[in-house]
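>>> Can you look at this prediction? I've put the sequence above it.
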Amino acid sequence: MGVVSGVVVFVIIWWLVFFTMLPHGNRPPEEVEEGMEPGAPEKPRLWKKAAITTVIALVLLGVFMFVQDQGWITFRGNPFDKPGQ
């Protein structure tokens, strides 16, 4: 996998993990003020979630690169080709 491919895969993994991390640890505010969305979290802690997401995405990228380098998964060639042709 090249550098550009690695960066693209990392960005895709990062966003997928980030969107799954967003609802974790959110609590609704105890007092809803006028003009405030009642479903908005009190303290979203986005920087903490972004840091955790980066670590998880790096680990998943490493696993993905290991599996691809071992040849267990390949994205090259036509999957419909029959062996021996």
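Alright, I've got the coordinates. Numbering: from 1, shown residues only.

>>> all contacts plus neighbour counts: C-alpha atoms, from now on.
Fine.

>>> quick one: contacts of the helix or strand containing residue 47?
The secondary structure element spanning residue 47 is helix 46-70 (assigned by DSSP states H and E). Outside of helix 46-70, the residues that reach it under the criterion C-alpha atoms under 8 Å, 6 or more residues apart in numbering are 1, 6, 9-10, 13-14, 17-18, 21-22, 73-74.

>>> Alongside the first one, take a look at this:
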Amino acid sequence: MRWQSMLAIYILFWAFSVFLVLPFGVRTAHEAGVELVPGQAESAPHAFNPKKIAIRTTAVATLLFVLFYLNYVNGWVTAETLDWVHR
């Protein structure tokens, strides 16, 4: 596999992982015990930390990419494995 393909696939895993990571560890102002800012939704997160989310996302994306690459090299799951119609 070319390095450009690997980079593109990793970026796709990273973008997908953002949506997996975002809901975890979110606390609302009510849960944090602070006052709401006027006009703030009650469900809005209390403190948004993009650095923490980026680190978590990178860890999840790297794990998923390593599993993908190991499957690519070793051929654990192939298209024939997933073809249940023509067995």
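Looks like it came in fine. Quick caveat, the model's predicted, so the values are computed rather than measured.

>>> about what we covered before: how big's the offset between the helix holding residue 47 of the first structure and the second structure?
Following the fit onto the second structure, the mean deviation recorded for helix 46-70 of the first structure is 1.1 Å by mean C-alpha distance after the TM-score superposition for the first structure.

>>> Just tell me the aligned range of that helix in the second structure.
Structural correspondence for helix 46-70 of the first structure: residues 50-74 of the second structure, per TM-score structural alignment.

>>> residues of the matching stretch that come out buried?
Within stretch 50-74 of the second structure, the residues that qualify as buried are 53-54, 56-58, 60-62, 64-65, 68-69, counting by 16 or more other C-alpha atoms under 10 Å.

>>> roughly how far is stretch 42-56 of the second structure from the heart of the chain?
Computed by C-alpha atoms, centre = their mean, to the nearest Å, the chain-centroid distance of stretch 42-56 of the second structure equals 14 Å.

>>> That should have said stretch 16-31 of the first structure, apologies.
Mean-position distance between stretch 16-31 of the first structure and its chain equals 15 Å (C-alpha atoms, centre = their mean).

>>> do the same with stretch 12-27 of the first structure
8 Å.
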